[in-house]
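**Q** Generate coordinates for the sequence data below:
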Amino acid sequence: MGACFTLTRAVLLTVGCLGLALWFGAAIGETSIPLDVVAKTVANRVFHAGYPLDAIDEGIIWNYRLSRAVVAACCGAALALSGVVLQALLRNPLADPYILGISAGASTGAVSVAILGFGAGMLTMPLGAFLGALVAFALVSLLAFRAGRGNSAIILAGVAGSQLFNALTSFIVTKAANAEQARGIMFWLLGNLSGVRWSDVWLALPVTIIGLVVCLCYARALDAFTFGAQSAGSLGVPVRRVYIVLTGVSALMTGIMVSIVGSIGFIGLVIPHAARMIVGIRHGRLLPAAALTGAVFMIAADILSRTIVTGQVLPIGVITALFGAPAFALILSQRRRAI
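**A** Just a heads-up that it's a prediction; the model follows:
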């Protein structure tokens, strides 16, 4: 009875926090729109309530801001989940899709499809990004295995892989793209939600939900990985299957999000640490907490990207880096004092 009440309260708190963040994300922008107009717009579009509203305000909220906020939430949640999974599997607090080169590989895959036409029309940008993310992680894992110098090898290999795929992306854009394509790709690579619409929501939302569900199904296995892969195997965890499934899910979430909004750093690195400070290290709680924290953080970052400079929209990757780097430095200093 008590456990059921606690779970219900947690679900209500999660829904309330996420709903409030989406509400403010749809209301705040270059032109502020009252919160009640946002609520009435959603009621009109979803429940056909028939509230009399200004057509321009209603169009801005529904067609632009709300879809953008939902994709931002999905992106933040997916990257945070990927960070939690990679940090647990690799037992490295610095592991995240950006540092390990997965985001860079996804960018290369997406750009190869968009500009070079890889796949002869059979590959879409999301699928190209997913394949690029898998190739990047496979290469980084191979480099780390060949280096064989402990836990830091994966990070060093990730830095090398990230530089390699970033260089490949830049080469493709410089060699094959025209001026307009190059300008759009470079802005997109810094993180851009300006072109997001509801069609992107129907791709990002299912991937995020599926990723969360799969990760939660392996929460106990991730707890076992806290003591290392060998210890997890002695506890009956199918180590190889867990690695394949969870790295595949992480690559899928990262690839899809990169194909929609570009490469965004620090979410998968900082958010898992922040969530651990709130709920602890048990993954049954940590995974949903990290997803919620990442979603709310990305919505807040998107609001700042639209309002911090009057008349100009900044790449969201700039905002996440400006806040993520100092936050991670603070987390590191607190962990050092705790030790």
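
**Q** CA only for contacts and neighbour counts going forward, please
**A** Will do.

**Q** And the helices in the stretch 1-150 of the chain, which stretches?
**A** Ranges of helices within the stretch 1-150 of the chain are 2-27, 35-47, 55-59, 67-90, 102-111, 125-147, based on DSSP state H, counting those that start in this stretch.

**Q** So which residue is smack in the middle of the protein?
**A** Geometric centre of the chain, nearest residue: Leu79, 2.6 Å, by CA atoms, centre = their mean.

**Q** Spit out the contact partners of it.
**A** Pro97, Met253, Thr254, Ile267, Gly268, Gly294 (CA atoms under 8 Å, 6 or more residues apart in numbering).

**Q** State the distance from the fifth one to Lys175.
**A** To Lys175, Gly268 is 31 Å away according to CA to CA, to the nearest Å.

**Q** So between the two, which is more surrounded?
**A** Gly268 (31 against 12; other CA atoms under 10 Å).

**Q** can I assume that one is in contact with Gln87?
**A** No - between Gly268 and Gln87 no contact is recorded; they are 9.3 Å apart, counting by CA atoms under 8 Å.

**Q** what about Thr320, distance to Pro326?
**A** Look at Thr320 and Pro326: by CA to CA, they are 10 Å apart.

**Q** Between the two, point out the one with more neighbours.
**A** Using other CA under 10 Å, the more surrounded residue of Thr320 and Pro326 is Thr320, with 23 against 12.

**Q** Quick one: work out the angle between the host helix or strand of that one and helix 67-90.
**A** Assessed by DSSP states H and E, Thr320 sits inside helix 316-338. Angle, helix 316-338 to helix 67-90, by axes from the mean of the first three to the mean of the last three CA atoms, to 10 degrees: 40 degrees.

**Q** here's the other one to compare against:
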Amino acid sequence: MARKKQISISDIAKAMGTSITTVSFILNGKAKERRISDAVNKRVLDYVKKVGYKPSQLVRKPAGRTKVIALLVDNVADPSFSETGRYIEDIAAEYGYQVLYCDTANDLNKATQHIQLCIEKEVDGLIVIPPEDFEETIMRTKQRIPIVLFDRFIPEIEISYVVSDNRKGAYDATKYLLEQESKRIGLVSLYSNQTHIRGRLDGYMDAMDEFRMQSFIKKVSVESSPDEIKEQVIEFIVDNKLDAVLFATHSLAVKGLRGIKEKDIVMPKIVAVGNRVLLEYGVAEISVVEQDAAQLAKKLTEILVGEMEGRLQEVSRIIIPCQLKK
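**A** Next comes the predicted model:
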């Protein structure tokens, strides 16, 4: 005989047409405290009794309850994300939460699977770096579990996010190169319509237009191999006689620097949107547009905890300044 599927809190929320957070408050006896109507409270409790719901081991009644936040990033090895994650762990611990890491590889299917598992395991909330084409998934998810977007956002959807000021960061970087008397400055970026990549392109163009300089832009596919990216970057630099390059991501900068060293070409001045570890390459020409990991983590955790505890009713849109490390 097939084993009967255990009813989860997400199943109850779906059946009642309400959020997981609301059901959780009711089950924990906090309906009045959270201003949940008597009608909704009774309807949920009656349904719970009818289906014989029993809390899972992951989410127990308050005294011994494990509180968990899931952090979904597209590359847990990226120093920028791992540094922010460490800060999130420390801050979340102050609120009594543990952090679960999930690597989505910027893949929609993987992200969706991770989110579904988090919902089934009754994780309390999500901090998510959204992959491409995430709109439909996020619309479904935000009705079922508290969620805050990180690093990039989806303009068409009303949802809280905390991001870096990518446009201003790229503008400052390009302006810095121009003020260093670089004349032929190229941008190495990705084929992507996501907000962080668009912002960095816009910032580069803002500075180039302001100084009335010719722009040089190379976009590569995220599906390209490291060797392919290295070859494309070298060709881009040599063919356009570039004396400076802005790399739009940490990963692109690492691959580009390896290519430059392997081919032993003249090193142009370089600024990368990334992490200070790039400075350890020991090349004087490298500067970094660094995200403020501590502030990003602080705001992400505060907003998510506020939403999980029902204290925040409005969407939060937070933009954190970047820092140019020369």
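
**Q** Quick check: TM-score for this pair?
**A** These two chains, once laid on top of each other, score a TM-score of 0.30 by TM-score structural alignment, normalised by the length of structure 2; 184 aligned residues with a CA RMSD of 7.1 Å.

**Q** Adding secondary structure and distance to Leu304 of structure 1, write the contacts of Leu79 of structure 1 out as CSV.
**A** Supplementary listing: those in CSV, determined by DSSP: H, G, I helix; E, B strand; the rest coil; distance: CA to CA, whole Å:
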residue, secondary structure, distance to Leu304 of structure 1
Pro97, coil, 23
Met253, helix, 24
Thr254, helix, 23
Ile267, helix, 16
Gly268, helix, 19
Gly294, helix, 15
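
**Q** Kindly write the ChimeraX command that selects the buried subset of these.
**A** To isolate the buried members of these in ChimeraX, using 16 or more other CA atoms under 10 Å:
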select :97,253,254,267,268,294
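
**Q** neighbours around Cys75 of structure 1, how many?
**A** Neighbours of Cys75 of structure 1 under the rule other CA under 10 Å: 30.

**Q** Show me where the stretch 51-200 of structure 2 has its helices.
**A** Under the criterion DSSP H, counting those that start in this stretch, the stretch 51-200 of structure 2 contains helices at 79-94, 108-120, 135-141, 166-179, 195-210.

**Q** For the third one, which residues meet the burial criterion?
**A** Looking back up the chat, that one is helix 135-141 of structure 2. Result for helix 135-141 of structure 2 [16+ other CA under 10 Å]: buried residues Ile138, Thr141.

**Q** same thing with the fourth one?
**A** By neighbour count with 16+ other CA under 10 Å, helix 166-179 of structure 2 contains the buried residues 166-178.

**Q** thinking again about what came up before, wait, which of the helices of the stretch 1-150 of structure 1 is closest to Ile209 of structure 1?
**A** Closest approach to Ile209 of structure 1 among the helices of the stretch 1-150 of structure 1 (CA to CA): helix 67-90, 8.6 Å.

**Q** Next, count neighbours for Asp239 of structure 2.
**A** Using other CA under 10 Å, Asp239 of structure 2 has 9 other residues around it.

**Q** coming back round to it: what residues of the helix holding Thr320 of structure 1 count as buried?
**A** For helix 316-338 of structure 1, using 16+ other CA under 10 Å, the buried residues are Ile316, Gly317, Val318, Ile319, Thr320, Gly324, Ala327, Phe328.

**Q** same question, stretch 207-224 of structure 1
**A** For stretch 207-224 of structure 1, by 16+ other CA under 10 Å, it's Val207, Thr208, Gly211, Leu212, Cys215, Leu216, Tyr218, Ala219, Ala221, Leu222, Asp223, Ala224.

**Q** With stretch 132-152 of structure 1 instead?
**A** Gly132, Ala133, Leu134, Val135, Ala136, Phe137, Leu139, Val140, Ser141, Leu143, Ala144, Ser152.

**Q** got a markdown table for those residues, with distance to Glu58 of structure 1 too?
**A** Formatted as a markdown table, the buried residues of stretch 132-152 of structure 1 follow (distance: CA to CA, whole Å):
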| residue | distance to Glu58 of structure 1 |
| --- | --- |
| Gly132 | 38 |
| Ala133 | 38 |
| Leu134 | 40 |
| Val135 | 43 |
| Ala136 | 42 |
| Phe137 | 43 |
| Leu139 | 47 |
| Val140 | 47 |
| Ser141 | 48 |
| Leu143 | 52 |
| Ala144 | 52 |
| Ser152 | 51 |
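
**Q** If we only consider those residues, which is nearest to Gly158 of structure 1?
**A** Using CA to CA, Val140 is the member of the buried residues of stretch 132-152 of structure 1 that lies nearest Gly158 of structure 1, at 5.5 Å.

**Q** my guess is that closest one contacts Gly158, does it?
**A** Yes - counting by CA under 8 Å, Val140 of structure 1 touches Gly158, with 5.5 Å between them.

**Q** picking up where we left off before, tabulate the contacts of Leu79 of structure 1 (a markdown table), appending distance to Ala69 of structure 1.
**A** Output for those, formatted as a markdown table (distance: CA to CA, whole Å):
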| residue | distance to Ala69 of structure 1 |
| --- | --- |
| Pro97 | 22 |
| Met253 | 17 |
| Thr254 | 18 |
| Ile267 | 16 |
| Gly268 | 19 |
| Gly294 | 13 |
